[in-house]
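[1] can't give you the sequence, but here's the structure:
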């Protein structure tokens, strides 16, 4: 032991000198170096994985659309560049394994996709994306899963590839080639319970489903048990947009319906009992061209824009659409109950239907090509709601044997039936109509009028069609303005008094007549 401070200082200096000259054992030194090298090797390997994936895809074209989405075309299939895409992840993983014999790291795929997405958004070609049905230079292209059908004025033909871009989804199914000279009316051999007066309207709606960039009406199918509602909707889906998911149920969360509308050109929802007001408003907006917004994750503010132009088919036992805005865009078909002698076994039905499908679809394309030839010469003297659909509908009716005016008449009759349905299904609307039939004129404060209408309607508890307060009364009236006007009933909100704001209802002597005629002269261009 050191006895003095000088001894302690000398001992301390020896320890310092020994420590500065210390070298760790060879084994421990090698372990530390290998650990450091391993981290760098791992990072380098991940980098090489991403670089290899980028090299694999270097010859694939990159695209972008006007919603800010990026795409890559791989073997004629257009894929959205999203690191969470299962189909893209599966393809890249399989290709990488085939070339290297090793599975890629998910981080490597994510890095590669992120680079490609940035490159596509900055350098990619701007394109327009379609789902199942597209258009370019006045020619309609129908994607059959492999080949395409090109439909122009006066003719249609099968082609190997189309000059437009289609989104493809795993649920979509390929189709048999259509037959020229087919018969679209053959569809009603399988559904002879559709009323005769509705058949032209139904067939025109089916054929118009192959026209892109127009507003399509909702097809609402109503019928009792055993009327074949699900078969009818499934057959329409098979004709227009064949899929592994032929019929779908309404999602529990309404916002999940957005993805269904985006992924299906024809969306068939089965066995509905009621449509909420918010979902009715959502469908109305999509029908008229609204772009859907989806948040990427619940934890961030990134928004995905989904553009779609769907055909919507809904079915139920009782009427389920009560909002005037959506009802005004709906064609309703009431199916009669199938008699015991008219029923077929399900396996027999679908076998016979698939055998007839090439003829039915070929007849549809024959009619549509004639309609495209007729369309530029048609101009309706008065334009109803969904004007583009009606003008095309008239052209299709003419192509079906000069039945254009018959289609317009059937369309207007459907609109009148929808108004009657509105009266039956809406307590407030029914009370206003009943009151105005007796009085012809009604004036008072908002509260006074509402109390009077409540006496007439006697709404049940929980009846959402009748307003619960004067404030809600104004909002309900705005939704009913158009159907009330169609019945010759108009209202206006007047000045405010000491008792409250006044409102006035006036019933016209007669509603304006609808002119069903057409002019032989029209626009020379298609609306595309």
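    Perfect, thanks for sending it. Just so you know, these numbers come straight off a predicted model, no measurement behind them.
[2] make it CA atoms for all contacts and neighbour counts henceforth
    Will do.
[3] count of neighbours near residue 267?
    24 (other CA atoms under 10 Å).
[4] So it is in contact with residue 260, correct?
    Yes: the criterion here is CA atoms under 8 Å, and residue 267 meets it with residue 260 at 7.1 Å.
[5] Nearest the middle, which residue of the protein would you pick?
    residue 261 (2.5 Å; CA atoms, centre = their mean).
[6] buried ones in the strand or helix carrying that one?
    Assigned by DSSP states H and E, residue 261 belongs to helix 257-263. By neighbour count on 16 or more other CA atoms under 10 Å, the buried set for helix 257-263 is 257, 258, 260, 261, 262, 263.
[7] Now flag whichever of those is closest to residue 439.
    Residue 439 has its nearest neighbour among the buried residues of helix 257-263 in residue 257, at 44.3 Å by CA to CA.
[8] before we move on, back to that, the residue nearest to the centre of the chain and residue 308 touch, don't they?
    Yes: counting by CA under 8 Å, residue 261 touches residue 308, with 6.9 Å between them.
[9] Would you map the strands across the stretch 201-350 of the chain?
    218-223, 266-269, 292-295, 303-306, 311-316, 330-335 (DSSP state E, counting those that start in this stretch).
[10] Report all helices and strands that the fifth one contacts.
    For strand 311-316, the packing partners by 3 or more CA pairs under 8 Å, 6 or more residues apart in numbering; DSSP states H and E come out as strand 218-223, helix 229-240, strand 266-269.
[11] related to what we said a few turns ago, let's have the strands of the stretch 201-350 of the chain in JSON lines, adding distance to residue 455.
    Output for the strands of the stretch 201-350 of the chain, formatted as JSON lines (distance: least, CA to CA, whole Å):
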{"stretch": "strand 218-223", "distance to residue 455": "32"}
{"stretch": "strand 266-269", "distance to residue 455": "38"}
{"stretch": "strand 292-295", "distance to residue 455": "42"}
{"stretch": "strand 303-306", "distance to residue 455": "46"}
{"stretch": "strand 311-316", "distance to residue 455": "32"}
{"stretch": "strand 330-335", "distance to residue 455": "31"}
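[12] take a look at this one as well, against the first:
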């Protein structure tokens, strides 16, 4: 009789006690044939199948299993597992056979089965859960629980409580995206404690909150082992972390090279519930602001502050009660969720539906609060983009044009100006930037859209500033019932609303300029002379020797297209001849198609005229040309 090798003995041992299966991502795992259906990865640390087989081999043979024999046996088992149909593995929460499940993570293998009819703790008919080194047991939830004790631990205002409850309910629903909860507040508001409590309520871990990952690889390692990931004390959000958090909300995926192989790949695909804490993240990018759920924490009075030795024993008492109350609320929400209809769906519409269901069950107004937060975040996120802020400062009338024309308009003509970081340098970058920011701009009140491409297949934009300025002060509207502002005897409202004109696309020195709709009025020379310059131009802007280029470089916001008052008005101290004031006469337009009369130049002329005006002596009968 041929003596069996150690590898064969290990394979037979594994076959007798375990069943190998395959996950949907191709990973092979093992499940005990008898007892609690825990899942074991083939390789890894102390919870792997390799460790279990090494322990059993020593118990049977009285000697340690050869390392090569273990490796050969696992390779055979992995091959067998690849022949199986793929199955879904869940981490902490899952959906199986029409019910939602919450893994208690204890040695009994039990889980909570949650439906619209209620919830129950059971060990029958469970889905397959995987556990990691970060999986800590949950206490068994209490019947007739209550979520109200949660607010004794979190200093959250009443307006934001429905938002957090809806988020906690959504953490029990694994098939919907979850917004990133941002816990913000000054020092002493208990941000870290709040992050720990929210994380431990559904997915307790030995590391309830952790520092921000240093790179994308660190994020995959940290997020792959927990359902809820809490990042503590963030001060800024880098671009790569912003993208990573957005992907984790909607469903992240990554590919890594398998260790000790030349071409083997490991696929990481997951969706996570994320919490971030910090005093202030500053202006975040628009895609992250769309997925952010900000919650402002109030400062804890000194007479209500608790030390650690008092806080966490109290939490251990309240956690089963709060968890039971959360499950009660979740069951009611699941019951009404199919009937929820939103008139308009904001970003993170799945969460908004859960929030609307919570409002229906509890009689709260969380959805209105959520929409209000979204608008504020959109405005704040735009401040992080210098190009959009420059556009906001320079644009007062509607713009229509290509990305190249938009870049030319927003970029100051001053040669001394240097572009800030993240400023686009070419039209293609403007197109990419605008496509990313246009949805956020709409949320902030802008009228912005990408127009259908014309015959030249060039991207064009239509942009109008919001009715409210960035600082929240309403801009002048064209409401005829509103009282007019009068300055120097001239109605400012009527001056700004005397109609719009469509300017043809002009070409000067080979450069194409935008076709624009502007508020520049067609007025007579006499009418222009009776006015002063707008408030955005100081007295230094109208000195007799200043060129048009210098005026355009002014940091103040300009109308587009610019009015004649702003760029072609006479100086306040005009040259005189024999006591008679002279009239400015600007250089002739270089565009042969331009038919504008003197002092009514097209925008192309005004942007490119580099010469100083000539002056003519005004008489009652005629204009007599004078010397430059």
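    Nice, thanks for sending it over. The model shown is predicted, which means the values in this text are computed figures rather than measured ones.
[13] quick check: the helix holding residue 261 of structure 1 aligns to which part of structure 2?
    Using TM-score structural alignment, the residues of structure 2 aligned to helix 257-263 of structure 1 are 219-225.
[14] Please give the centre-to-centre distance between that stretch and its chain.
    Computed by CA atoms, centre = their mean, to the nearest Å, the chain-centroid distance of stretch 219-225 of structure 2 equals 21 Å.
[15] what's the answer for stretch 300-307 of structure 1, then?
    The answer for stretch 300-307 of structure 1 is 16 Å, by CA atoms, centre = their mean.
[16] equivalent range in structure 2 for it?
    Taking TM-score structural alignment, stretch 300-307 of structure 1 hits residues 262-269 over in structure 2.
[17] again, but for stretch 326-344 of structure 1
    The aligned range for stretch 326-344 of structure 1 in structure 2 is 288-306, by TM-score structural alignment.
[18] residue boundaries of the helices in the stretch 51-200 of structure 1?
    For the stretch 51-200 of structure 1, helices defined by DSSP state H, counting those that start in this stretch occupy the ranges 86-100, 106-123, 196-208.
[19] and the angle from the shortest one to helix 229-240?
    Right, the one you point to is helix 196-208 of structure 1. Put simply, helix 196-208 of structure 1 runs at 40 degrees to helix 229-240, going by axes from the mean of the first three to the mean of the last three CA atoms, to 10 degrees.
[20] Show the end-to-end separation of the match of stretch 326-344 of structure 1, please.
    34 Å (CA to CA, to the nearest Å).
[21] Name the residues of that stretch that are buried.
    Applying 16+ other CA under 10 Å to stretch 288-306 of structure 2 flags 288, 289, 290, 291, 292, 293, 294, 295, 296, 297, 298, 299 as buried.
[22] would a markdown table of the residues you listed with distance to residue 128 of structure 2 be doable?
    A markdown table is the format used below for these (distance: CA to CA, whole Å):
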| residue | distance to residue 128 of structure 2 |
| --- | --- |
| 288 | 33 |
| 289 | 35 |
| 290 | 33 |
| 291 | 30 |
| 292 | 31 |
| 293 | 31 |
| 294 | 34 |
| 295 | 34 |
| 296 | 38 |
| 297 | 38 |
| 298 | 41 |
| 299 | 43 |
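[23] Closest to residue 171 of structure 2 out of these?
    Among the buried residues of stretch 288-306 of structure 2, and counting by CA to CA, the member closest to residue 171 of structure 2 is residue 293, at 13.8 Å.
[24] Quick one: the helices in the stretch 251-400 of structure 1, in order.
    Under DSSP H, counting those that start in this stretch, the stretch 251-400 of structure 1 gives helices at 257-263, 277-287, 324-327, 346-374, 387-399.
[25] which of the ones you listed sits most buried?
    For the helices of the stretch 251-400 of structure 1, average neighbour numbers computed from mean count of other CA atoms under 10 Å are highest in helix 387-399, which has a mean of 23.
[26] hmm, who's touching that one?
    Contact with helix 387-399 of structure 1 is made by 200, 204-205, 207-208, 214-217, 367-368, 370-372, 374-375, 378-380, 383-384, 403-408, 527, as judged by CA atoms under 8 Å, 6 or more residues apart in numbering.
[27] change it to 6 Å
    204, 367, 370, 371, 374, 375, 403, 404 (CA atoms under 6 Å, 6 or more residues apart in numbering).
[28] can you map out the strands along the stretch 1-150 of structure 2?
    With DSSP E, counting those that start in this stretch as the criterion, the stretch 1-150 of structure 2 has strands spanning 18-23, 28-32, 40-41, 86-87, 93-96, 99-103, 111-115, 118-122.
[29] Okay, buried residues for the fifth one please.
    Going by neighbour count (16+ other CA under 10 Å), the buried part of strand 93-96 of structure 2 is 93, 94, 95.
[30] Looking at those residues, spot the one nearest residue 580 of structure 2.
    Nearest to residue 580 of structure 2 among the buried residues of strand 93-96 of structure 2, with distances taken as CA to CA, is residue 93, at 87.2 Å.
[31] which residues does the counterpart of the closest one in structure 1 contact?
    Matched to structure 1 by TM-score structural alignment, residue 93 of structure 2 sits across from residue 133. Contacts for residue 133 of structure 1 (CA under 6 Å, 6+ apart) come out as 141, 142, 212.
[32] switch the cut-off to 7 Å
    For residue 133 of structure 1, the contacting residues are 141, 142, 143, 210, 211, 212, by CA atoms under 7 Å, 6 or more residues apart in numbering.
[33] Which of the residues you listed are conserved in structure 2?
    Contacts conserved in structure 2 for those, using both residues aligned by TM-score structural alignment, their matches' CA atoms under 7 Å: 141, 142, 143, 210, 212.
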